[in-house]
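**Student:** Sequence and predicted model, in that order:
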Amino acid sequence: MLTVGDTIPSLVLPVQQGTSALPNGETIDLGQTNGRWKVLFYWPKDFTFVCPTEIVGYGELKGEFADRDADLIGASTDTAHVHFAWRKSDEQLAQADFPWIADNGKQLAEALGILDRAEHVAYRATFIIDPDNVIQHVTVNGLNVGRNPQETLRVLDALQTDELCPCNWTEGQQTLKPAA
């Protein structure tokens, strides 16, 4: 599995966003940084139970991530058409307006090392990637346990301070200063 200090693979992958039109070959280039951070999170499968709670939770914080110069990117091993159908079927998912990678070829999930071998889907993995495309944070959950998007935002805040941040540190609190 790729981890902190590794570079995210520079892949161009199918992506789906919005509900106004059927997918038409749109892609995302993970090699492009535009000087911004990326928050990439995978869920196992569309049309399931835990996954939409996470997608909606991240979607509600999209503006917060954008305020921190971070692009929110979702992903699963479903197709762009399945993503589109799921968004069309659920008003809350339709409002989760950020790109969803359609990694049905499992190219990125395999490169990241996050495939569940028994179920052939991705684990609930979250990667915070800096503007140089270097992974700075990784969390991976099993298939049945959802994540806390607010914690991802807290970790992004801490990483962006480039300071020593103590346990439970939140934006606005003091960072640690080593004694001279």
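**Tutor:** Arrived safely, thanks for sending.

**Student:** contacts and neighbour counts: CA atoms only from here.
**Tutor:** Will do.

**Student:** how near is the residue lying farthest from the centre of the chain to residue 166?
**Tutor:** No residue in the chain sits farther from the centre than residue 180, which is 38.3 Å out by CA atoms, centre = their mean. To residue 166, residue 180 is 18 Å away according to CA to CA, to the nearest Å.

**Student:** before we move on, what about residue 109?
**Tutor:** 32 Å.

**Student:** now the helices for this protein?
**Tutor:** 50-60, 62-67, 80-89, 91-94, 107-112, 149-161 (DSSP state H).

**Student:** Now render those helices as a markdown table, adding distance to residue 33.
**Tutor:** Below are the helices of the chain laid out as a markdown table (distance: least, CA to CA, whole Å):
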| stretch | distance to residue 33 |
| --- | --- |
| helix 50-60 | 20 |
| helix 62-67 | 14 |
| helix 80-89 | 23 |
| helix 91-94 | 26 |
| helix 107-112 | 17 |
| helix 149-161 | 16 |
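
**Student:** can you tell me which of these comes nearest to residue 2?
**Tutor:** Shortest distance between residue 2 and the helices of the chain, using CA to CA, is found for helix 107-112: 5.2 Å.

**Student:** show me where this protein has strands.
**Tutor:** Shown for the chain, the strands assigned by DSSP state E span residues 12-16, 27-29, 37-42, 70-76, 100-102, 115-116, 121-122, 124-129, 135-141.

**Student:** Can you tell me which of the ones you listed is packed in deepest?
**Tutor:** Highest mean neighbour count among these (mean count of other CA atoms under 10 Å): strand 100-102, with a mean of 27.

**Student:** Structure two is appended below for comparative analysis:
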Amino acid sequence: MSQINSQIKPFTATAYHAGKFVPLSDADLKGKWSVVFFYPADFTFVCPTELGDLADNYAEFKKLGVEIYSVSTDTHFTHKAWHDTSDTIKKIAYPMIGDPTGVICRNFDVMIEADGLADRGTFVIDPSGTIQLVEVSAGGIGRDASELLRKIKAAQYVAAHPGEVCPAKWKEGEKTLAPSFDLVGKI
């Protein structure tokens, strides 16, 4: 069953954020646009390149009113240790959620049960807590923050402009479409 247009499920967790351990829950994701960014594990290979890319683009996400939450099945203690020892991970200013019990991974259906790790899953959630974008890729395929930014801009545009849709490769400021009977077969 698709998670698109479904509400996020309840969770509570502890994150490493801004040099502290902080409690977080599904309620923290509501009221703003959010990205929940699952990755397999700390101290690995593709994961730090993705998290570093998000860190490098974090200011752009914030300009859009978007908060990023990275999630793995590691503990918040492990996130702190990784943050303290990796130059790439030291750049991270967004919350790093620990999910050692896998509740959040299961809520978003990205748990690799046999390994106790998360798939590479990206979820864009609107301010009402509704999932607007789901992307899951194989473990060896890293994601691109600039493409995620483009998709968020499209989701925000569509949310703010009912009756309009964004075509493939749409970029902010470009022409959108207004689906109608007269448009059928003319694209």
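**Tutor:** Yes, it's here. What you see is a predicted model; the values in this text were computed from it and never measured.

**Student:** re the thing from before, settle it for me: which of residue 109 and residue 166 of structure 1 has more neighbours?
**Tutor:** More crowded of residue 109 of structure 1 and residue 166, by other CA atoms under 10 Å: residue 109, with 22 against 12.

**Student:** counterpart of that one in structure 2?
**Tutor:** Aligning on TM-score structural alignment places residue 109 of structure 1 opposite residue 105 in structure 2.

**Student:** Quick check: closest non-adjacent residue to that match.
**Tutor:** Once flanking residues are discounted, residue 105 of structure 2 sits nearest to residue 111: 5.0 Å by CA to CA, 6 or more residues apart in numbering.

**Student:** Now do the same contact list for that neighbour.
**Tutor:** 102, 105, 117, 118, 119 (CA atoms under 8 Å, 6 or more residues apart in numbering).

**Student:** Verify the stated contact: residue 23 of structure 1 with residue 84.
**Tutor:** Yes - between residue 23 of structure 1 and residue 84 there is a contact under CA atoms under 8 Å: 7.2 Å.

**Student:** which residue in structure 2 lines up with residue 31 of structure 1?
**Tutor:** Using TM-score structural alignment, residue 31 of structure 1 pairs with residue 27 in structure 2.

**Student:** who touches the closest residue to that match other than its chain neighbours in this structure?
**Tutor:** Spatially, and ignoring its direct neighbours in sequence, residue 27 of structure 2 is nearest to residue 10 (7.9 Å; CA to CA, 6+ apart). Residue 10 of structure 2 makes contacts with 25, 26, 27, as judged by CA under 8 Å, 6+ apart.

**Student:** these two touch, right, the first one and residue 9?
**Tutor:** No - using CA under 8 Å, residue 25 of structure 2 is not in contact with residue 9, being 9.8 Å away.

**Student:** what about residue 111 of structure 2, distance to residue 102 of structure 2?
**Tutor:** 7 Å.

**Student:** possible to save the strands of structure 1 as JSON lines with distance to residue 58 of structure 1?
**Tutor:** As requested, the strands of structure 1 are arranged in JSON lines below (distance: least, CA to CA, whole Å):
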{"stretch": "strand 12-16", "distance to residue 58 of structure 1": "16"}
{"stretch": "strand 27-29", "distance to residue 58 of structure 1": "19"}
{"stretch": "strand 37-42", "distance to residue 58 of structure 1": "9"}
{"stretch": "strand 70-76", "distance to residue 58 of structure 1": "8"}
{"stretch": "strand 100-102", "distance to residue 58 of structure 1": "12"}
{"stretch": "strand 115-116", "distance to residue 58 of structure 1": "21"}
{"stretch": "strand 121-122", "distance to residue 58 of structure 1": "18"}
{"stretch": "strand 124-129", "distance to residue 58 of structure 1": "11"}
{"stretch": "strand 135-141", "distance to residue 58 of structure 1": "15"}
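
**Student:** and residue 89 of structure 1, which of the ones you listed is closest to it?
**Tutor:** strand 12-16 (14.8 Å).

**Student:** okay, the angle between the closest one and helix 80-89?
**Tutor:** Interaxial angle of strand 12-16 of structure 1 relative to helix 80-89 (axes from the mean of the first three to the mean of the last three CA atoms, to 10 degrees): 30 degrees.

**Student:** Quick one: average offset of strand 12-16 of structure 1 versus structure 2, please.
**Tutor:** Aligned to structure 2 and superposed, strand 12-16 of structure 1 gives a mean residue distance of 1.0 Å (mean CA distance after the TM-score superposition for structure 1).

**Student:** what packs against that strand?
**Tutor:** On a contact count with 3 or more CA pairs under 8 Å, 6 or more residues apart in numbering; DSSP states H and E, strand 12-16 of structure 1 meets strand 27-29, helix 80-89, strand 100-102.

**Student:** Return the residue of structure 2 aligned against residue 131 of structure 1.
**Tutor:** Under TM-score structural alignment, residue 131 of structure 1 pairs with residue 127 in structure 2.
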